[in-house]
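>>> Below: sequence and its predicted model.
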Amino acid sequence: MTAATTKLTKTSRRQTLRGLGALLLGGSFISTPLAVLAQTGERAVRFILPVGAGSGVDTIVRAAGVALGKTLGRPVVVDNQPGAGGIVGTANLVKSAPDGMTLSVVSNNHVVYPSVYKSLPFDPIADITPICVLGSTPFVLVVNPLRLPASNVKELVALLKAKPDAYNYASSGNGTILHLAAEMFMEEAQVKAKHIPYKGVGPMIADLIGGQVDLGVLALPAVQAHLKSGALRAIGVGGSSRVAAAPDIPTIAEQGLPNYNIEGWFAVVGPAKLPAAEVKRIQAAVTAAYATPEVKEAMAKQGNTINPSSPEAAAQYFRSELAKYAKLVKKAGVELQ
């Protein structure tokens, strides 16, 4: 081997390692080893997630990555593209070819956008193809126990009322569902705290644990480990009933705020004009993946409810949720961006 060849080989190796490092740090997930993909040249199905790694939706999709690869018949790549409350990733999804090779899993935020932003780079209804509403995930109100030594709603409300200007709450971005969920709590409890928006769930959780912010609402799967370690403390879940995965956490409703009822949902979508046959095939594959024993177990541990809808029901649900959140945003007094 010549010196030039040796140098080229080392350079290529370094470039490959850098590429792999960037892939891992970027939060991508591939259900088939990279070496196999390189040898077979097999094209992967890309799931563009408009959220950061470690968020509720990200956790839900990654738990089913291997199963999705099997049922879809191709490797699956998770491509996290957070930013602007989810607009960045979705803007890229809608520009992709409607061939079934680029999909996304979106949440409540998708139908909140039109009520929060004066202009969007896409139409959240016309520019996507709903495939199925996959299920729901519980929200949990959490505090940093060192900053807010409260264990329940009554104690938290007392602390917030005693010092109305002393505390703040975090969200994953202005006008996101986590912002609305926290604002709903403030309104129901008749308390105030300063809103600190973040660019995604990851930085939000990091600063909650670090004590830069005091409280926030998050999807249960995103904070389970931090609740277990004691870094964060759960005050209550946002749904109408307790969660089997965390039965010791009472609902906020049962603690004196009966009108507080909000949870996250997640849905599989593709770009507009996805052929009906592809929609049907993908819906069946996603349903099968989330019905496998290992994925069902993972979803149960996370506290998620899986109940895949038909594409037609998903389309109708998106329209009804759009109207619902328009009212909620107006009621919460969220400023247009």
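Perfect, I can see it now.
>>> Going by C-alpha atoms from here, please, whenever you check contacts or count neighbours.
Will do.
>>> The protein: helices as residue ranges?
In the chain, the helices defined using DSSP state H lie at 3-25, 34-40, 56-62, 65-72, 87-94, 109-116, 153-162, 177-189, 201-210, 220-229, 276-290, 293-302, 311-332.
>>> can I get these in a markdown table with mean neighbour count?
Output for the helices of the chain, formatted as a markdown table (neighbours: other C-alpha atoms under 10 Å):
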| stretch | mean neighbour count |
| --- | --- |
| helix 3-25 | 12 |
| helix 34-40 | 10 |
| helix 56-62 | 22 |
| helix 65-72 | 21 |
| helix 87-94 | 22 |
| helix 109-116 | 22 |
| helix 153-162 | 17 |
| helix 177-189 | 22 |
| helix 201-210 | 19 |
| helix 220-229 | 18 |
| helix 276-290 | 18 |
| helix 293-302 | 17 |
| helix 311-332 | 16 |
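>>> a markdown table for these, including distance to residue 265?
Formatted as a markdown table, the helices of the chain follow (distance: least, C-alpha to C-alpha, whole Å):
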| stretch | distance to residue 265 |
| --- | --- |
| helix 3-25 | 27 |
| helix 34-40 | 32 |
| helix 56-62 | 9 |
| helix 65-72 | 19 |
| helix 87-94 | 16 |
| helix 109-116 | 9 |
| helix 153-162 | 24 |
| helix 177-189 | 10 |
| helix 201-210 | 16 |
| helix 220-229 | 12 |
| helix 276-290 | 15 |
| helix 293-302 | 13 |
| helix 311-332 | 11 |
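>>> With respect to residue 260, which of those lies nearest?
helix 177-189 (6.9 Å; C-alpha to C-alpha).
>>> List the contacts of that closest one.
Residues from elsewhere that reach helix 177-189 (C-alpha atoms under 8 Å, 6 or more residues apart in numbering): 108-109, 112, 141, 157, 169-173, 192-193, 197, 216-218, 257, 259-260, 262, 264, 328-329, 332.
>>> Mind giving me the ChimeraX command for buried ones among the residues you listed?
Applying 16 or more other C-alpha atoms under 10 Å to these, the buried members can be selected in ChimeraX as follows:
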select :108,109,112,141,157,169,170,171,172,173,192,193,197,216,217,218,260,262,264,328,329,332
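>>> Put this next to the first one:
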Amino acid sequence: MFRLATVFFVSIWVGAAFAQAPQSGSSYPSRPIRLIVHFPPGGSTDTVSRIFGPVLAERLGKPVIVDNRPGGNGVIGAEIAAKSAPDGHTLFVASASVLVLNPILRQNLPYDPLRDFVPITRLVTSPFIVAINPSLIPAASVRELIAAVKAKPGQVAFASGGNGSAMHLAGELFRLLAGLEMIHVPYKGNGPAMADLAGGQVPMAFVDLGSTSAFSKSGRVRILAIAASQRTTLAPELPTAAESGLPNWEALGWYGLVAPAGTPADIINRVNTEMIAILKLPEIRARIVATGSEPAPNTPGEFDGYIKSEIGKWTKVIKEAGIKVE
């Protein structure tokens, strides 16, 4: 009797242990997958998520449900994702702001990007650009722009999509590399910044490539260069910063896919394999390129190294530029 009771209780304990353990890749997924996006519906990040989501669902055999959790510069969505069960049924589409800039600029975050998340893959990249109003600064290259700004130290302003934003930091890196004195004018988003650039309220701006399309076609805005080491297929006619007069100015907008820390490695590798295959599909790539971004998948290890290198790079820029966010 005692032996039977012992076996009974041991069986219950072992069953409970397996029930509480993270799910292995062999039985994954067992239910719908929640894909948290820390932007509202309709933006480029949300659009890209809804492009690859149905294909991922088809390949995994379970629905992938986009869950928009905007607010707090990504903090709300990040906290929800970080505190979710590490079983692969919650994935998080996270931007550079969430994984790199927030931890550098903001105090008392409810998450730590290196401790609370495990990288799966980078999803897309989009180069930042420097644009001018040619009526205010008649420059045809970055080299000419630098000369014009140096002629008026501390008098030329540049716009960005917000204080502490990735575009702001791209502008500060430009300023530091070129040895310039400029005034930063933060806007609440790239749209208002571009509107004022086109209207002549500000002479230059650092934004993402997708925000400039309508304005550059009208001739009211001139894009001088992209902040990348190679020309982009999104606009192959645009020179790199090095070609235009400023070597080493590289600043990419990007976001990637992560999961809560503790998610089993076989699940991470499974999702990574599927996402790399999906992002290489010609029809998926074409739809993503139409949003102003380029698919740029990599391995979990490569993405982890990339995040850490970005933290090191932008920590240095923020310190040298003296950037603070209230």
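Received it, and whenever you're ready, just let me know what you need. The shown structure was predicted, so the numbers you read here are calculated from the model rather than taken from an experiment.
>>> Which residue in the second structure aligns with residue 318 of the first structure?
Correspondence of residue 318 of the first structure to the second structure, assessed by TM-score structural alignment: residue 307.
>>> wait, doesn't its match sit right on residue 101?
No: with contacts counted by C-alpha atoms under 8 Å, residue 307 of the second structure stays clear of residue 101, the gap being 10.5 Å.
>>> report the longest strand in the second structure, please.
For the second structure, the strand that runs over the most residues, judged by DSSP state E, is strand 117-132.
>>> Now do residue 319 of the second structure against residue 4 of the second structure, distance only.
67 Å (C-alpha to C-alpha, to the nearest Å).
>>> meant to ask about residue 73 of the second structure
When residue 73 of the second structure is compared with residue 4 of the second structure (using C-alpha to C-alpha), they lie 57 Å apart.
>>> Looking at those two, which is more packed in?
residue 73 (15 against 9; other C-alpha atoms under 10 Å).
>>> and the gap between the more buried one and residue 106 of the second structure?
Counting by C-alpha to C-alpha - residue 73 of the second structure and residue 106 of the second structure are separated by 10 Å.
>>> Looking at the second structure, name the residue matched to residue 271 of the first structure.
Per TM-score structural alignment, residue 271 of the first structure is aligned with residue 260.
>>> Excluding chain neighbours, give the residue nearest to its match in space.
Among residues not flanking residue 260 of the second structure along the chain, residue 117 sits closest, at 4.7 Å (C-alpha to C-alpha, 6 or more residues apart in numbering).
>>> Please report how far the aligned partner of the one you found in the first structure lies from residue 93 of the first structure.
Residue 117 of the second structure maps onto residue 128 in the first structure, with residues paired by TM-score structural alignment. Distance of residue 128 of the first structure to residue 93 of the first structure, computed by C-alpha to C-alpha: 8 Å.
>>> ok, now which ones touch the match of residue 117 of the second structure?
94, 269, 270, 271, 272, 273.
>>> Skip the chain neighbours and tell me the closest residue to residue 49 of the first structure.
That would be residue 80: by C-alpha to C-alpha, 6+ apart, it lies 4.9 Å from residue 49 of the first structure.
>>> Go ahead and confirm residue 66 of the second structure touches residue 34.
Yes: using C-alpha under 8 Å, residue 66 of the second structure is in contact with residue 34, at 6.2 Å.
>>> that older thread, can you get me a residue count around the residue nearest to residue 49 of the first structure?
Residue 80 of the first structure: 20 neighbours (other C-alpha under 10 Å).
>>> same question, residue 258 of the first structure
Residue 258 of the first structure: 12 neighbours (other C-alpha under 10 Å).
>>> Tell me the counterpart of it in the second structure.
With TM-score structural alignment as the criterion, residue 258 of the first structure pairs with residue 247.
>>> Now do that match against residue 311 of the second structure, distance only.
In terms of C-alpha to C-alpha, residue 247 of the second structure sits 21 Å off from residue 311 of the second structure.
>>> Quick check: neighbours shared by residue 128 and residue 93 of the first structure?
By C-alpha under 8 Å, 6+ apart, the residues touching both residue 128 of the first structure and residue 93 are 270, 271.
>>> can you pull the buried residues of stretch 117-124 of the first structure?
So stretch 117-124 of the first structure, judged by 16+ other C-alpha under 10 Å, has buried residues 122, 124.
>>> how near is whatever residue of the second structure lines up with residue 103 of the first structure to residue 239 of the second structure?
Matched by TM-score structural alignment, residue 103 of the first structure corresponds to residue 91 in the second structure. From residue 91 of the second structure over to residue 239 of the second structure the distance is 36 Å, taken as C-alpha to C-alpha.
>>> ok, these two, which is more surrounded?
Neighbours per residue (other C-alpha under 10 Å) separate residue 91 of the second structure from residue 239, with residue 91 holding more: 26 against 22.
>>> Next, the contact list for the more buried one, please.
Residue 91 of the second structure sits in contact with 33, 34, 35, 36, 81, 257, 258, 259, 260, where contact means C-alpha under 8 Å, 6+ apart.
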